[in-house]
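Enquirer: Sharing a sequence plus its predicted fold:
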Amino acid sequence: MRTPSAADRWVTQLDRTLRAWAAVPQAQRARPAAAPTRPLTSEERRLSVALMRVNHVGEVCAQALYAAQSLTTRDPTLRTELTRAAQEEEDHLAWTAARLAELDGRPSWLNPLWWGGAFGLGLTAGLAGDAWSLGFVVETERQVEAHLAEHLTRLPEADAPSRAIVQQMEQDEAAHAAWAEARGARALPSPIPTLMRCAAKVMTTTAHRL
């Protein structure tokens, strides 16, 4: 089997892009299962929809980040590892999309915008070198992990299916951060994490409604 060329990798990432935007994502792992403890009230359902839409946006962005970073690395082993992490994030994308549909919710109308912004950030991090790219993974995943933990305090107790998904996502993000750190990530300069948190706040606030 021949080694994939740069063109092959770009076509593969284009396919991931189209699937992240428009297609029904396919998970390789079974979705975390939990039965609702009782029917959700209308207010609880609206809150769950808004929070799961935000989580779905985060997974769209994760596809873009890992796509850009896998395209820019020259290390084939790291590229394989990034692709593996991206597949786990695609599981999250599929799970959150399915749960939104069950709640009669919809994804964000601005998903192409979020994807483009995240791809640009991932490309910038990747071009800076593998150590900085991995440092970006660590900081991103730590911030996402904190965001998911906060969502677990806000999701209705009765919405056990959404809570099960978010709990598994939180575990996976922590594992991704630990992997990147062990792989030789460099800590990002102090202004960058702050700017990342500000950008994430804009995204999550907007996606909560749109």
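Expert: Looks like it arrived, so ask away. Numbering: from 1, shown residues only.

Enquirer: contacts, neighbours, all on C-alpha from now
Expert: Will do.

Enquirer: quick one: the helices in the chain?
Expert: 6-21, 42-72, 76-102, 111-127, 130-154, 160-182, 191-207 (DSSP state H).

Enquirer: which non-adjacent residue is nearest Ala94?
Expert: Pro25 (4.8 Å; CA to CA, 6 or more residues apart in numbering).

Enquirer: and that neighbour, what does it touch?
Expert: Taking CA atoms under 8 Å, 6 or more residues apart in numbering, we find Pro25 in contact with 19, 90-91, 93-94, 97.

Enquirer: Nearest residue to the residue nearest to the spatial centre of the chain in space, ignoring adjacent ones along the chain?
Expert: Centroid check for the chain by CA atoms, centre = their mean gives Glu59 as the closest residue, at 2.7 Å. Of all residues not flanking Glu59 in the chain, Leu93 sits nearest, at 5.2 Å (CA to CA, 6+ apart).

Enquirer: From Gly120, how far off is Leu78?
Expert: 19 Å (CA to CA, to the nearest Å).

Enquirer: Can you give me the neighbour number for the residue lying closest to Leu47 once chain neighbours are set aside?
Expert: Sequence neighbours aside, Leu155 is the residue nearest to Leu47 in space, at 7.2 Å (criterion: CA to CA, 6+ apart). Residues lying near Leu155 (other CA atoms under 10 Å) number 21.

Enquirer: okay, pairing it with this:
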Amino acid sequence: MTAKRRYSLFDQVIRQADQALRTLVPGAATAERSSPAEQREFTEMSEEERKHAAGLMRINHTGEVCAQALYQGQALTARLPEVRDAMEEAAREEVDHLVWCENRIKDLGSHTSRLNPAFYALSFGIGAVAGKISDRMSLGFVAATEEQVCKHLSHHMSSLPVQDEKSKAVLLQMLEDEARHATHALDAGGLRFPLPVKLGMSALSKVMTKTTYRV
């Protein structure tokens, strides 16, 4: 059996730069799965409803930008090859979410957040530090982050305009995937973060949601 290639630090840096560009440049990423929105019928919305839906989907898109950066940062510093591979696999699955949200935002006549580069850099740094501390910490951070994401998705599904079934279909599939990622991270030995840490993460996520809703 052919051994799996291991990349040098320079190779990894180039790969990370390529992934950052694919994440941050509109239209650069490609989804492996078709968007759940394609299975739902188009419905009319008022201008106010459309702007609100776009704002919520912009938040979710930025969340996926952060997820990409977090996973890539963790993969760069992970000690065990299997943990690194798991992070990279999770990042590939999250690309679908990234593309789905971006396309939905375009359909709603709006734009992705202009703050995405800053959030990407911050999340990459957090992921790299977590991976450097320990793989158990890194996996625990994934689980705690995905739990926060699931809460946001559930809230947004109830906050979307009633007739916006396309956006709801996207969020529903994202919710299923994110919950699975959290479970897998804990099953792999991830550290269960204490409540104070989770509250701190929740406060940080609120900053992201409030700033990206309109910007």
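Expert: Structure's in. What do you need? Note that the structure is a prediction, hence the values are computed from the model and not measured.

Enquirer: And the TM-score between them?
Expert: Overlay of the two chains. TM-score (TM-score structural alignment, normalised by the length of structure 1): 0.96; 210 aligned residues with a CA RMSD of 1.3 Å.

Enquirer: about what we covered before: could you list every residue that touches the counterpart of the residue nearest to Leu47 of structure 1 in structure 2?
Expert: Taking TM-score structural alignment, the alignment pairs Leu155 of structure 1 with Leu160 from structure 2. Leu160 of structure 2 makes contacts with 52-53, 56, 167-168, as judged by CA under 8 Å, 6+ apart.

Enquirer: if I line the two up, what does the residue nearest to the centre of structure 1 land on in structure 2?
Expert: Using TM-score structural alignment, Glu59 of structure 1 sits opposite Glu64 in structure 2.

Enquirer: Its match contacts Leu98, correct?
Expert: Yes. Assessed by CA atoms under 8 Å, Glu64 of structure 2 is found in contact with Leu98 at 5.4 Å.

Enquirer: what's stretch 53-61 of structure 2 in contact with?
Expert: 97-98, 101-102, 104-105, 108-113, 153, 156, 160-161, 164, 167, 208-209, 212-214.

Enquirer: The closest residue to Ala182 of structure 2 other than its chain neighbours: how many residues sit nearby?
Expert: Closest residue in space to Ala182 of structure 2, ignoring its immediate chain neighbours: Ala143 at 4.1 Å, by CA to CA, 6+ apart. Neighbour count for Ala143 of structure 2, taken as other CA under 10 Å: 26.

Enquirer: Not counting sequence-adjacent ones, nearest residue to Ala131 of structure 1?
Expert: The spatial neighbour of Ala131 of structure 1 that comes closest, neighbours along the chain excluded (CA to CA, 6+ apart), is Ala185 at 4.7 Å.

Enquirer: which residue in structure 2 lines up with that neighbour?
Expert: Checking TM-score structural alignment: Ala185 of structure 1 goes with Gly190.

Enquirer: so what's the residue nearest to the centre of structure 1 up against?
Expert: Contacts of Glu59 of structure 1 (CA under 8 Å, 6+ apart): 89-90, 92-93.

Enquirer: right, and out of those, which lies closest to Arg142 of structure 1?
Expert: Glu89 (14.6 Å; CA to CA).

Enquirer: Which position in structure 2 pairs with the closest one?
Expert: Using TM-score structural alignment, the partner of Glu89 of structure 1 in structure 2 is Glu94.

Enquirer: repeat for Leu78 of structure 1
Expert: Match for Leu78 of structure 1 (TM-score structural alignment): Val83.
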